[in-house]
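*Asks:* Pasting a predicted model and its sequence here:
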Amino acid sequence: KNWVTLKQLAGECYNEVTGTFNLTEPEWVEILEVLPEARRFKHDVLRHREKITLLFSSLM
């Protein structure tokens, strides 16, 4: 759920190829105020992203 919310908040700042978010520090601050659990994705990618995306595609 946090992954879906983070992708929605980040908008076009998500890079599908690298699996990372290209957000500025002020953008991260704003997002982490709303979704502190997303902190781990600031410096890491979602493991098994393809499988998780497939499983939860109906929610997106």
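*Replies:* It's in.
*Asks:* alpha carbons only for contacts and neighbour counts from here, please
*Replies:* OK.
*Asks:* mind listing what's buried in stretch 46-54?
*Replies:* Neighbour-count burial for stretch 46-54, counted by 16 or more other Cα atoms under 10 Å, picks out no residue.
*Asks:* Can you give the distance of that stretch from its chain's centre?
*Replies:* Its chain's C-alpha centre and that of stretch 46-54 lie 12 Å apart, by Cα atoms, centre = their mean, to the nearest Å.
*Asks:* check contacts around the closest residue to Asn22 other than its chain neighbours.
*Replies:* In space, and not counting its chain neighbours, Asn22 is closest to Cys13: 5.0 Å by Cα to Cα, 6 or more residues apart in numbering. Contacts for Cys13 were tallied using Cα atoms under 8 Å, 6 or more residues apart in numbering; they are 21-23.
*Asks:* Put this next to the previous one:
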Amino acid sequence: MYQRRPRVVWKQDCVDKTFLDVCIHEIASNGWEGSSLKANSWKVVAEKLKNEHNFIVDQRKMKNRYDYLKSKYAAWVKLKNKTGNLYNPATNTFDITEEEWQEEMKSNKYVEKLRYASLLHPDLCTQLFDGSTSTGFHS
């Protein structure tokens, strides 16, 4: 009989920070496999999360989190690179009118997430995803 796995909740900021740190280290040490980490690297990340935070997660859930953060980062970069100095680095938020938010949300579902919660650890996301995301015409 099929048993559903419990839902993984990535609500702790420290778990995301560790996740990003270890992903950056693993890519620097072992390189990429396609657009993400190698299978052995995922095992290292899982072990680190378990040891440091008692956070148990499988490779599929980690890959889903990686892809989510990458997509949110791509939306953040696109908004940040818009002309008009809309980004406030002190608060890590955007000064955008309601109409502009609505227009941006039509083109990217991850923009809405940025409206209510800023991108966590933008410096780590930049290290991990910069150069591996598409933020231009074809994004």
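*Replies:* Great, that's in hand. A quick note: this is a predicted structure, and the numbers were derived from the prediction, not measured.
*Asks:* if we can go back for a sec, any chance of TSV for the contacts of Cys13 of structure 1, columns neighbour count and distance to Leu46 of structure 1?
*Replies:* Written out in TSV, the entries for those read as follows (neighbours: other Cα atoms under 10 Å; distance: Cα to Cα, whole Å):
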residue	neighbour count	distance to Leu46 of structure 1
Phe21	21	11
Asn22	14	14
Leu23	16	16
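*Asks:* Just send those residues back as JSON lines, with distance to Leu35 of structure 1 and secondary structure too.
*Replies:* As requested, the contacts of Cys13 of structure 1 are arranged in JSON lines below (distance: Cα to Cα, whole Å; DSSP: H, G, I helix; E, B strand; the rest coil):
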{"residue": "Phe21", "distance to Leu35 of structure 1": "14", "secondary structure": "strand"}
{"residue": "Asn22", "distance to Leu35 of structure 1": "17", "secondary structure": "coil"}
{"residue": "Leu23", "distance to Leu35 of structure 1": "14", "secondary structure": "coil"}
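*Asks:* what's around the alignment partner in structure 1 of Ala117 of structure 2, how many residues?
*Replies:* Ala117 of structure 2 maps onto Asp44 in structure 1, with residues paired by TM-score structural alignment. Look at Asp44 of structure 1: counted by other Cα atoms under 10 Å, it has 11 neighbours.
*Asks:* Please tell me how far His48 of structure 1 sits from Phe41 of structure 1.
*Replies:* Note on His48 of structure 1: its distance to Phe41 of structure 1, by Cα to Cα, to the nearest Å, is 13 Å.
*Asks:* Same question for Ile31 of structure 1.
*Replies:* According to Cα to Cα, Ile31 of structure 1 and Phe41 of structure 1 sit 11 Å apart.
*Asks:* between these two, who's got more neighbours?
*Replies:* Each of Ile31 of structure 1 and Phe41 has its neighbours counted (other Cα under 10 Å); Ile31 has more, 19 against 14.
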